[in-house]
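# The sequence isn't on hand, but the structure is:
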């Protein structure tokens, strides 16, 4: 018989054994109670069923684990579709292809920052199974890596012997956009079932607290909830840590994820060398990868006086400044074409491009060009502008802008008003002043409360509120809930005081928010068989334990109490972990909605059922239905899971009252993303550029209106 057939037989035997053991045990106890048999003897007889019951339960669990086996080829193909769709949409928001991709060129990285070319070729040839690409395509030396943007996929896949690459460049040189182009090219090149390139932002990784593989698995699960689903884990893992062998870990362990690690320089400087060492230890030599970093920060990390740490087996490229011709053509084309009146507005500026003047330096990078064209090439507006459109000639005034730093500050300051200029079919929902205030607060939050990280995660917003205030608010909310329900059946003042006391004790003991949850789903497609099975188990437990307890505390309260718990358990068996579609990527708003749904379905449903069941059971037994609202309230408090949504809600309420944030914060973040002020990386937002975040964080608070 095939293994799958054995599994089905094992499942049927397990379920039938559970039902048989449960019914016989419940029947034995019922007869003992009815005919006054000795309780001890009957209980001893019933205990003989414990062995078969345990075996049947383990068989059932074993079948559930085996059922999780999946086809990794199909998983990688669906994941590749999701990743491609995600970054096509993000490239559109970032206007990467509007009016056309800005050309970026590179040279080979400085030899002291990477491995020697001879070592790389020798290393690739000696790998088990041979090199990952055709040695005939390798250049004679590292200088052969020099090329331009459109050929980054070819350079990485065919010219780098080890397929391990470090991408270096100055601030704003276009490293992140180059990684997007590389990701799209690699997905277009990948065969069915091949590794999936995934872009990770290192800003949220702490190598002192979490291994790289674990951190990447967490990022994959949050961005693609389908990777929470169990995988075909080794037998040893089934009995020890099955949660460690979901699809995210399975893909990483099978080297079916090709990491593109961005934002190395956004880690704290003290962690740079530590992070490099951790990457070397976590990823084997034959694991392809890409690491992007600023040149100065990477050089400081690898050229320390106490130790030298390079990325093992990696070649390197260094991005070059945009040429004068490229920058001039780009600005004129974005203004409508070289022969339009709008394009001629750039004549004075283009004369300085490629020079050492302040404006020439500032507009020598893709970031500077993006800011300048957003400010000085306005798009059609809904209403006439309230002030004249600024002219790019002002950038050439060395009295006002004596150095590059002043030009950069001006571009960052002018970018927010330009991004919130009325466009499209309706006026902006938020004014320039409101947007500047909110963005400044968020930037200060990231710099001051989150250690300078670039990841704007909604579930970490509670760090912007004082801990005592946060816990007090949670306690007050829970206390008012108990007070309201208790006041329905007793004197209101007594209910209010007792409720507030219970709630405050519960809240002050600790209410820090957890990471968002994405696994629990109410699946309308849950089969009737699964739901019936859950109810049978629930009733079985209720009868068995209820009758047993009934010998001691009275059959009425025992049956009522444990049948309530048994029914809740059976009902919750109908709540399953629905398998999310791997072809979709969960962004910040969707992740918040999922976490809120878990709060409502998992917490409130369980709390209502458990509270109602316990309240009614005790109420019938004691004859005092006043205990029902308190049982309901306590059930709600105990049933509400520690979801991230609860912490987000209380923190947002506090910050809205303090005039730090708008009430519809998630809508604001989505709007800022569409306007190009923020970018989205999986489940988090980031500022368009880390330097924009740092610039806003340095502004005075509260900002001037």
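Okay, I see it. Everything numeric here is computed off the predicted structure, so don't read it as measured data.
# C-alpha from now on. contacts and neighbour counts both.
Noted.
# show me where the stretch 251-400 of the chain has helices.
Under the criterion DSSP state H, counting those that start in this stretch, the stretch 251-400 of the chain contains helices at 272-282, 295-302, 324-334, 341-344, 347-352, 358-362, 366-376.
# Identify whichever of those helices lies nearest to residue 619.
For those, proximity to residue 619 was assessed by C-alpha to C-alpha; helix 272-282 is nearest, at 58.1 Å.
# sorry, back to before: ranking the helices of the stretch 251-400 of the chain by burial, who's on top?
Burial of those is given as mean neighbour count (mean count of other C-alpha atoms under 10 Å); helix 358-362 ranks first at a mean of 24.
# what distance separates it from the middle of the whole chain?
37 Å (C-alpha atoms, centre = their mean, to the nearest Å).
# mind listing what the nearest residue to residue 420 once chain neighbours are set aside touches?
In space, and not counting its chain neighbours, residue 420 is closest to residue 432: 6.0 Å by C-alpha to C-alpha, 6 or more residues apart in numbering. Counting by C-alpha atoms under 8 Å, 6 or more residues apart in numbering, residue 432 makes contact with 416-417, 420.
# ok, of these, which one's closest to residue 660?
Of the contacts of residue 432, the one sitting nearest to residue 660 (C-alpha to C-alpha) turns out to be residue 416, at 17.6 Å.
# Use this one as the comparison:
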């Protein structure tokens, strides 16, 4: 392309003026332009560009959306919600008295509390009457004037699965929106109400604390403040799943507190518990929608989807029964996503699935569901093409899960808190083993060190005495019953936050100065550099005592002050827990205890050796001082490392359970594997059985085993 000057001469266009300036790509920016302005006689072109940088909160919301999407895409894959295509989600407005009037939710003729999301229309009464599927559910979520949606249904109705699919749809809708509209579309975040005390924390404070624990974006006080800003500005919408698992009075208090929340809400609950909650407290402006049973034609299409074009006869018989007898036993049993998913897990493509048509063996829908639940564990741990090879046999897995289910049912809970596992066995064998190991190590070290300093007989006597004393103390320390909930993370930033580090430096400087002044009048005063070197552990221990690492030094001689006197200091200077990973679950917390807290325990031992050794060497000479520092360091490292470590106690308990109950030795690894196989799930820092009915079924006393699927096949009906 060329331009013409006033003299009529053709000249090439100034392409450099039309090309945007080069440089690094700007992510999540808004570009407006180019704008061309031709001035003068037509031979000059000025091009202006305007680049609008995203606001800090918008950038934080975008980063949070990416983290949430990554987490729940993975979770949806574990639940097999995306592949094959999920069962259709259908809903209708609940006819039960679960919330206020519908008019309060749609705010027709009144001022809406939340405007519709960009690109969506305001929800109306007619929309609610029609009901619909997942697409209409998202439109209701984004167009409801009250911003309060209750998703209810009977047990095993697929409530959590529907909430996960809705969350992923909301994330995709936000990602596809125009940049100028994206800031007005909140990021959906799913949380569990586990651990929330509505009498102590407002909904925003509680949500900000949970976000700080689960996402690195919100680490530290600044991160928590950023989370509060996102919540207060409506850039986050909360999906709260598991409200029905909270005690009645506490559940009512939570619902009452959520009425004042400044962000959109989606509450997921069983219908029965929602009705009981509504008698105490109703969510103002909330609209309750109930998930509908799976239609027989949808169930048949889902079951036949992964099969060849010409399905095996057994599957044709079953699906024909579904379609021809929509009110029959099989159709009623397969009216929920749980039973349908279990059916695909228990029976492979060539399995005798038509044995479920035997009304003698399976007279009721409950009998079919029990049959599927009884074989769920074996199906999950049976090797199949395209799936990871199981690490445990079906018999071992079922034995372990039965023991766990019985324990939880006996305690009246669904939460498997791994730090409570040490209470499942007698602590005395564990304490004896730990004391013996520590005693032998300490005695051997004491004899080896003292052998060079004194008579061999005295070395053996003193070393043995040290070993016995150390073993007794370690055994008593390791025999403590299960502790309280551990830190959500034992990360470096949790323990060495700037506030506690400043306290440690202050203590180190003044302690070193005082030690030098005390020894200065001697004939041979200790050098100032040695005083500061030997008092470094004082600053280190002060950092731990005043922060979240106080448990590491409690009970050791460098942990003086780690009792209740320092509680107020610790509360003031400890920052909110920080996660070293994108999301924190039970496995992550256990690994933090076993790995990082063990390493910190060794560092505490080094600090003790450094506290005692240098001055002892200066006063008593090299051999004696070195021996004193080495013995003090090893002893402290053992106490601060493995002896008081909840992760180690859990691992030792797993060995006891394996010897007594036949459960896997690596119990925590087994629990994580069971989660990946869709038998367990995580709720915050605890495990739960994926379905309450599965825990109920496994907790029953062992009876005569039911025949494996297909061992007593029923004669199939004639093929059509």
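Done, it's in. On a predicted model such as this, the values are computed, not experimentally measured, just so you know.
# thinking again about what came up before, can the helices of the stretch 251-400 of the first structure go into a markdown table with extra columns for distance to residue 27 of the first structure?
As requested, these are exported to a markdown table (distance: least, C-alpha to C-alpha, whole Å):
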| stretch | distance to residue 27 of the first structure |
| --- | --- |
| helix 272-282 | 57 |
| helix 295-302 | 72 |
| helix 324-334 | 82 |
| helix 341-344 | 89 |
| helix 347-352 | 92 |
| helix 358-362 | 84 |
| helix 366-376 | 76 |
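# between those helices, which gets nearest to residue 101 of the first structure?
Of all these, it is helix 324-334 that lies closest to residue 101 of the first structure, at 9.2 Å by C-alpha to C-alpha.
# what's the spacing between residue 213 of the second structure and residue 360 of the second structure?
Counting by C-alpha to C-alpha, to the nearest Å, the gap between residue 213 of the second structure and residue 360 of the second structure amounts to 52 Å.
# between these two, which one's more packed in?
residue 213 (27 against 9; other C-alpha atoms under 10 Å).
# By how much does the helix or strand containing the more buried one deviate from the first structure on average?
Using DSSP states H and E, residue 213 of the second structure sits within helix 203-214. Following the fit onto the first structure, the mean deviation recorded for helix 203-214 of the second structure is 4.4 Å by mean C-alpha distance after the TM-score superposition for the first structure.
# Could you figure out how far that helix is turned away from helix 248-258?
In terms of direction (axes from the mean of the first three to the mean of the last three C-alpha atoms, to 10 degrees), helix 203-214 of the second structure departs from helix 248-258 by 100 degrees.
# Run through who's touching stretch 292-299 of the second structure.
87-92, 153, 157, 322-323, 326, 331, 334-337, 340.
# give me every residue that touches the closest residue in space to residue 352 of the first structure that isn't next to it in sequence.
In space, and not counting its chain neighbours, residue 352 of the first structure is closest to residue 360: 5.1 Å by C-alpha to C-alpha, 6+ apart. Counting by C-alpha under 8 Å, 6+ apart, residue 360 of the first structure makes contact with 349, 352-354.
# can we see that at 7 Å?
The contact partners of residue 360 of the first structure, by C-alpha atoms under 7 Å, 6 or more residues apart in numbering, come to 352-354.
# In the second structure, point me to whatever sits opposite it in the alignment.
Counting by TM-score structural alignment, residue 360 of the first structure corresponds to residue 331 in the second structure.
# Please report how far that match lies from residue 346 of the second structure.
On the measure of C-alpha to C-alpha, residue 331 of the second structure and residue 346 of the second structure end up 17 Å apart.
# same deal with residue 512 of the second structure?
In terms of C-alpha to C-alpha, residue 512 of the second structure sits 69 Å off from residue 346 of the second structure.
# now residue 633 of the second structure
56 Å.
# Assign the nearest residue to residue 482 of the second structure once chain neighbours are set aside to helix, strand or coil.
The shortest distance from residue 482 of the second structure to any non-neighbouring residue, by C-alpha to C-alpha, 6+ apart, is to residue 420 (5.2 Å). State at residue 420 of the second structure, reduced to three classes by DSSP: H, G, I helix; E, B strand; the rest coil: helix.
# what packs against the helix holding residue 213 of the second structure?
If you count contacts as 3 or more C-alpha pairs under 7 Å, 6 or more residues apart in numbering; DSSP states H and E, helix 203-214 of the second structure packs onto helix 220-232.
# what do you get if the cut-off is 10 Å, keeping everything else the same?
Here helix 203-214 of the second structure touches strand 187-191, helix 220-232, helix 248-258, going by 3 or more C-alpha pairs under 10 Å, 6 or more residues apart in numbering; DSSP states H and E.
# now the ones you listed as TSV including distance to residue 129 of the second structure?
Shown next, in TSV, are these (distance: least, C-alpha to C-alpha, whole Å):
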stretch	distance to residue 129 of the second structure
strand 187-191	25
helix 220-232	31
helix 248-258	25
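# Which one, of these, ends up nearest to residue 650 of the second structure?
Here strand 187-191 is closest among those (C-alpha to C-alpha), at 26.7 Å.
# In the first structure, what stretch matches the closest one?
Counting by TM-score structural alignment, strand 187-191 of the second structure corresponds to residues 196-200.
# For the stretch 101-250 of the first structure, which segments are assigned as helices?
With DSSP H, counting those that start in this stretch as the criterion, the stretch 101-250 of the first structure has helices spanning 117-126, 152-154, 175-189, 212-223, 235-240, 247-253.
# All set now, cheers.
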